[in-house]
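K.L.:
the following block contains a protein sequence and its predicted model.
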Amino acid sequence: MADTEKTAIAAHLYVSLRRVANRVIDIEWMAQNEEYARAVIKLAVEQGNDELARQALRYQALLNGEQGPARTEAAAPSADTVKKRYIGTLR
């Protein structure tokens, strides 16, 4: 499970770093090499982007053997909210 989660977070870091800093990382190498992963984490945190830093710190928690914070699923909007939002806008 930890390897799957590491790879998933590394993929998110890849996309975010490419968008924010125009940097490309190797996802598989990050999951296999702890030294490379720590360098990528440092790079991500230095960018000053909150989402990027949050993802990097989640990955670092996995490297340290900690269980990352549980992801919370957003509650689905009620049927009334969806109905109000889309009435008159879709044609």
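P.N.:
Happy to help now that I have it.
K.L.:
make it CA atoms for all contacts and neighbour counts henceforth
P.N.:
Noted.
K.L.:
show me where the protein has helices.
P.N.:
Counting by DSSP state H, the chain has these helices, from start to end: 2-21, 27-32, 34-46, 50-63, 79-86.
K.L.:
could I get these as JSON lines with mean neighbour count?
P.N.:
Listed next are these as JSON lines, based on neighbours: other C-alpha atoms under 10 Å:
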{"stretch": "helix 2-21", "mean neighbour count": "17"}
{"stretch": "helix 27-32", "mean neighbour count": "16"}
{"stretch": "helix 34-46", "mean neighbour count": "17"}
{"stretch": "helix 50-63", "mean neighbour count": "18"}
{"stretch": "helix 79-86", "mean neighbour count": "10"}
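K.L.:
put this beside the first:
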Amino acid sequence: MSGSNDLFGIAAHLHVLLRRKTGRVTDTEWMAVNADYAREIARVARRAAEVDGHAELLPWAEKLEAALQARLEPQRKPLLQAAADTLRAGQVPVTPVPPDTPASPDSKYVGRLR
């Protein structure tokens, strides 16, 4: 099972538990693709576990957060690694401007009427 399928399965299970225990209806597909929404649903599930005593929600909220973290982590590593390598080398990324690039129209216009 891929990470996306795992995340969707966990989201579906948590959706059913939240609907049965608290009456809250969630969007399973959106939970599987939107990290902010998934974090909020996990927070709601944790709150229901603490306040309302629905302890079976807590492990599923943790599973959702772990699956979400596992999905997001591979996307962040290459960018963070490249930034760390650049800083370690003491280089500052600079985008060169070709010498034949004309100046912007705003720099030529000094306030005269045309």
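P.N.:
Alright, I've got the coordinates. Owing to the predicted nature of the structure, the values given are computational and were not obtained by experimental measurement.
K.L.:
could I get the TM-score for this pair?
P.N.:
Here the TM-score for the pair of chains, by TM-score structural alignment, normalised by the length of the first structure, is 0.69; 66 aligned residues with a C-alpha RMSD of 1.2 Å.
K.L.:
now for the nearest residue to residue 31 of the second structure once chain neighbours are set aside: which residues touch it?
P.N.:
Spatial nearest neighbour of residue 31 of the second structure, chain neighbours left out: residue 38 (4.7 Å); criterion: C-alpha to C-alpha, 6 or more residues apart in numbering. Taking C-alpha atoms under 8 Å, 6 or more residues apart in numbering, we find residue 38 of the second structure in contact with 30-32, 64-65, 68.
K.L.:
separation between residue 38 of the second structure and residue 106 of the second structure?
P.N.:
46 Å (C-alpha to C-alpha, to the nearest Å).
K.L.:
surely residue 67 of the second structure and residue 2 touch.
P.N.:
No: contact criterion C-alpha atoms under 8 Å: residue 67 of the second structure and residue 2 do not qualify, at 10.7 Å.
K.L.:
for the contacts of residue 38 of the second structure, work out which two are farthest apart.
P.N.:
30 and 65 (14.6 Å; C-alpha to C-alpha).
K.L.:
so residue 55 of the first structure touches residue 11, yeah?
P.N.:
No: using C-alpha under 8 Å, residue 55 of the first structure is not in contact with residue 11; the gap is 10.1 Å.
K.L.:
the aligned residue in the first structure for residue 69 of the second structure: neighbour count?
P.N.:
In the superposition onto the first structure, residue 69 of the second structure corresponds to residue 64 when matched by TM-score structural alignment. By the measure other C-alpha atoms under 10 Å, the count of residues near residue 64 of the first structure is 10.
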